[in-house]
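> A structural model of the following input is requested.
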Amino acid sequence: MSTSQRILLRATSALVGLVLVAALVLGVGQIVAGLVSGDNFIVPTSQWYDALRTTAWDDPDVLLVGIAALIIGVLLLLVAVLTRPRLIGLRAPKDGVEVRIAPRTVAQILRRQAEAVPGIASASAEVNAGTARITADAPLAHPDYISRELERTLSHALKQIPWSQLPSLQVEISSDRGSSVVTAQPPARTDGAAQSSERR
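This is a model prediction of the structure:
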């Protein structure tokens, strides 16, 4: 899951949660106030009950409530789809065995490997079934040199994972002396489209 997807997911989850909590608090307050003391919390209890019994299905207020419920349902469906785990299939050790790995796990490994290279101040990694993209900040290092060092380190790290097909590796270095991009292409792309990112 990319950074933009995670932000959208968190914002959507927070919005839906706030709406549901607000509706629950208002509804409970209305019911308790009406049953216990007979006070009118938001809408007079008797009028609220009578309105539910007499309002037609094609009333504009009913249509607005239906549209709001539909929007909330779509948002919940979006949250469910985005939170579904997306895994990359790996080479099976034997027939009948299915092995998968989370892209975020690979992104974490590559980020830590990158930040262990001397001269790298910080790094981020984005991984899917066909590409591993690493962006690193090396303020004092020469970008061409450090990008080659980083490419060798990360290529070795990727080869330790039993991929069905090794993904391409793209290393981008940013420093005070400029920037550099190194791309190592595999023989062919991997099947699948799971994606994740790891940022510090």
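> CA atoms for contacts and neighbours, from now on please.
Fine.
> What are the boundaries of the strands in the protein?
88-90, 99-101, 122-128, 131-137, 168-175, 178-184, 195-199 (DSSP state E).
> What lies in contact with stretch 102-119?
Stretch 102-119 has contacts (C-alpha atoms under 8 Å, 6 or more residues apart in numbering) with 1, 85-88, 120-129, 132, 134, 136, 138-141, 146, 149-150, 153-154, 157, 194-199.
> mind listing what's buried in it?
Applying a neighbour-count criterion of 16 or more other C-alpha atoms under 10 Å, the buried positions in stretch 102-119 are Ala102, Pro103, Arg104, Val106, Ala107, Gln108, Leu110, Arg111, Arg112, Ala114, Glu115, Gly119.
> Sequence B follows; please return its structure for comparison with A:
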Amino acid sequence: MRVIVRILAPLLGLALAAAGVLGIVEIVTAWIQPGQGGDGLLVPWRAWQRALDTQLWATTPVKITGIVVGIAGLLLLIAAFAARRHDVPLRPPAPHVTVTTSPQALARMVGRRVRAADAVSGASVTASRRAVSVRAEGWETTTTVPPAPDATTDAPPDTPTDTPRLADSVRADVESLLDDLPLADRPKVAVSVRTLGRPR
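Here you go, the predicted structure:
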């Protein structure tokens, strides 16, 4: 959306500048040659004036023009609000100092940390001020956990239990990184994993 705004802003600026130049030319021409006929030097504004004099607020062309202008203005407002910066605030190092980072930079840092794990083959990360979402794929790592003495299980008492930990390890890596960053507001972490079927 920012790309659209960056394209529209200079185009609208050039259009307004051109309209201003044409207006100045027509005004100066009317001052220098007052009372002479013609529809204007560059812009046939006298013909436009005669055409507009025949239009009323209730006529169809005026209504259509108003609707088109209103929709165009609404679209411009939506584009401007959608393109505003969504910076992630950091803890200020000193009073009256504001420090921010971009959501893209935060997502890159989280992505590097997650992909550095041996059990992760790939990951995509989206981040904002309020949330960090991680979608990772990899292999389930298992840890051998002996059953509790009073646990009810069909396995023999001395048989260990394997517990998958990929989602937990990814979440732990993300939480550890967020602990190390000087974020002013702690974002929520959402993790989804896809387990690869082939062995590592």
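> on that earlier part again, wait, which of the strands of structure 1 is closest to Val79 of structure 1?
Across the strands of structure 1, Val79 of structure 1 has its closest neighbour in strand 195-199 (16.0 Å, C-alpha to C-alpha).
> Report the distance from the closest one to the chain centre.
8 Å (C-alpha atoms, centre = their mean, to the nearest Å).
> Then stretch 173-182 of structure 1?
The mean C-alpha position of stretch 173-182 of structure 1 is separated from the chain mean by 28 Å, C-alpha atoms, centre = their mean.
> From start to finish, how long is that stretch in a straight line?
9 Å (C-alpha to C-alpha, to the nearest Å).
> With stretch 123-141 of structure 2 instead?
16 Å.
> Now do the buried residues in it.
Judged by neighbour count using 16+ other C-alpha under 10 Å, the buried positions of stretch 123-141 of structure 2 are 123-129, 132-141.
> And the helices in structure 1, which stretches?
For structure 1, applying DSSP state H gives helices covering 3-32, 45-54, 60-82, 103-115, 143-159.
> Just send the ones you listed back as JSON lines, with distance to Ser175 of structure 1 too.
Putting the helices of structure 1 into JSON lines (distance: least, C-alpha to C-alpha, whole Å) gives the following:
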{"stretch": "helix 3-32", "distance to Ser175 of structure 1": "23"}
{"stretch": "helix 45-54", "distance to Ser175 of structure 1": "65"}
{"stretch": "helix 60-82", "distance to Ser175 of structure 1": "35"}
{"stretch": "helix 103-115", "distance to Ser175 of structure 1": "14"}
{"stretch": "helix 143-159", "distance to Ser175 of structure 1": "6"}
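> right, so the ones you listed: which one is the most enclosed?
Most buried of those by mean neighbour count (mean count of other C-alpha atoms under 10 Å) is helix 103-115; its value is a mean of 21.
> That one maps to which residues in structure 2?
Residues 103-115 of structure 2 are where helix 103-115 of structure 1 lands when matched by TM-score structural alignment.
> and the buried residues of stretch 102-119 of structure 1 as JSON lines, adding distance to Trp57 of structure 1?
Conversion of the buried residues of stretch 102-119 of structure 1 to JSON lines gives the following (distance: C-alpha to C-alpha, whole Å):
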{"residue": "Ala102", "distance to Trp57 of structure 1": "47"}
{"residue": "Pro103", "distance to Trp57 of structure 1": "48"}
{"residue": "Arg104", "distance to Trp57 of structure 1": "48"}
{"residue": "Val106", "distance to Trp57 of structure 1": "53"}
{"residue": "Ala107", "distance to Trp57 of structure 1": "52"}
{"residue": "Gln108", "distance to Trp57 of structure 1": "53"}
{"residue": "Leu110", "distance to Trp57 of structure 1": "57"}
{"residue": "Arg111", "distance to Trp57 of structure 1": "56"}
{"residue": "Arg112", "distance to Trp57 of structure 1": "58"}
{"residue": "Ala114", "distance to Trp57 of structure 1": "61"}
{"residue": "Glu115", "distance to Trp57 of structure 1": "61"}
{"residue": "Gly119", "distance to Trp57 of structure 1": "68"}
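> Between the residues you listed, which sits nearest Ile161 of structure 1?
Using C-alpha to C-alpha, these come closest to Ile161 of structure 1 at Val106, 8.9 Å.
> burial of the residue lying closest to Thr135 of structure 1 once chain neighbours are set aside, as a residue count?
Nearest in space to Thr135 of structure 1, with sequence neighbours left out and distances taken as C-alpha to C-alpha, 6 or more residues apart in numbering, is Glu172 at 4.8 Å. In terms of burial, Glu172 of structure 1 registers 21 neighbours under the definition other C-alpha atoms under 10 Å.
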